[in-house]
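S.K.: Sharing a sequence plus its predicted fold:
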Amino acid sequence: MALPEPEDLTSLVLRTDFSSDAAWEGVRAAIDGSDEYRHATYVSDRSFSGVSVQALVDADAAADDDDKLCYLFVADTITMTDEEHPLLAVDLYDEPGRTFRVPPHWYADISANLTIANMDFAEFADAVDASGTFRGFDGG
């Protein structure tokens, strides 16, 4: 399994739950509505249905150096069913497999900073609340 490449200056949002097309469209609308700029490359491919974080880490590790990703966002069952639609952010570079949740409201900030390597994945992951969700550096 090869991971899709995000378009330039965007982050990969990979759908792994296919229980509701309406929920997927809602997640996309929430991400797109969080900022005036485009920050996401959406992939909705049933071959990724139910894929585990470890499988994503392994797929990235097996990729050629030019095709490796540093991180991605997963739209999984929790994303699709939780009213807040928190995406699962996955580190593929520094600490492969490290994750945290991020509501669409914060997606653009994280994506922009990770895309241009202004901040590291760990800076966001270290700032999560007790539920493992990033809600800004002031908790908000």
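M.R.: In hand now; what should we look at? Residues are numbered from 1 along each chain as shown.
S.K.: Please count neighbours and contacts with C-alpha atoms only from this point.
M.R.: Will do.
S.K.: Mind telling me which residue is nearest the centre of the chain?
M.R.: residue 73 (1.1 Å; Cα atoms, centre = their mean).
S.K.: Next up, a structure to set beside the first:
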Amino acid sequence: MLPTIERGEDDEFIALVVRVDYTDDAAWRTVVDRLDGDEDWTVDAQVVDDPAYAGSTVDEVLAAVSGDKMLRVLFVADAATMRDPYPLIAVSTLTREACLDEEQFAEEMRFGREFRLTPAAVAEVHGNLAIANMGFDEFAEAAAGDPERIHRGFAAD
């Protein structure tokens, strides 16, 4: 079992990025450097860089944060993240139980519970989800429309 990832009560506006691939430290530094976004979006990030998570699956990392009811999206850095354009996995933390009914859950997950995004887009996605300005499905749809299935930020469109 993985260690529980603890966040403070006021951390809903802090993006959580968990590293699960430890094959390329230089690429990881690039990912972290690019989290700053651009002039329109910046992000405060809690970066979990703990080898205890090496090789973990998305589901295992989700289980490590399952007690955090304020977390709307989790960002995971896997092996694919360590190659240009360094696409992280954005994972919805929405559960069926948190929805009014099956129809609402299906609508929210219509493009899946995860998608890839560039590190610079983390600020845009996390910020909009934290203030409920946009839904996870809107970002997943944007990623689905990209030839590489990566959300690069709406300003990049």
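M.R.: Arrived safely, thanks for sending. Predicted, not measured: the structure shown is a model, and the values here were computed from it.
S.K.: Trace the residue nearest to the centre of the first structure over to the second structure, please.
M.R.: For residue 73 of the first structure, the aligned position in the second structure is residue 75, judged by TM-score structural alignment.
S.K.: can you pull the contacts of that match?
M.R.: 15-18, 88-91, 122 (Cα atoms under 8 Å, 6 or more residues apart in numbering).
S.K.: thinking again about what came up before, pretty sure the residue nearest to the centre of the first structure sits in a helix.
M.R.: No: Residue 73 of the first structure is assigned strand when assessed by DSSP: H, G, I helix; E, B strand; the rest coil, not a helix.
S.K.: what's the distance between it and residue 101 of the first structure?
M.R.: Per Cα to Cα, to the nearest Å, residue 73 of the first structure is found 9 Å from residue 101 of the first structure.
S.K.: that older thread, which of the contacts of residue 75 of the second structure fall within helices?
M.R.: residue 122 (DSSP state H).
S.K.: Going by distance to residue 139 of the second structure, which of the contacts of residue 75 of the second structure wins?
M.R.: residue 90 (9.5 Å; Cα to Cα).
S.K.: Without its sequence neighbours, what residue ends up closest to the closest one?
M.R.: Nearest non-adjacent residue to residue 90 of the second structure, counting by Cα to Cα, 6 or more residues apart in numbering: residue 75, 4.7 Å away.
S.K.: What about the contacts of residue 75 of the second structure, which one has the most neighbours?
M.R.: Tallying neighbours with other Cα atoms under 10 Å puts residue 122 at the head of these, with 32 neighbours.
S.K.: Enumerate every residue touching the counterpart of it in the first structure.
M.R.: In the first structure, the residue matched to residue 122 of the second structure (TM-score structural alignment) is residue 107. By Cα under 8 Å, 6+ apart, the contact set of residue 107 of the first structure is 31, 34.
S.K.: ok, back up a step: tell me, what's touching residue 73 and residue 101 of the first structure both at once?
M.R.: Contacts common to residue 73 of the first structure and residue 101, judged by Cα under 8 Å, 6+ apart, are 87-89.
S.K.: Could you pull out the strands in the first structure for me?
M.R.: For the first structure, applying DSSP state E gives strands covering 11-15, 40-43, 71-75, 87-91, 99-102.
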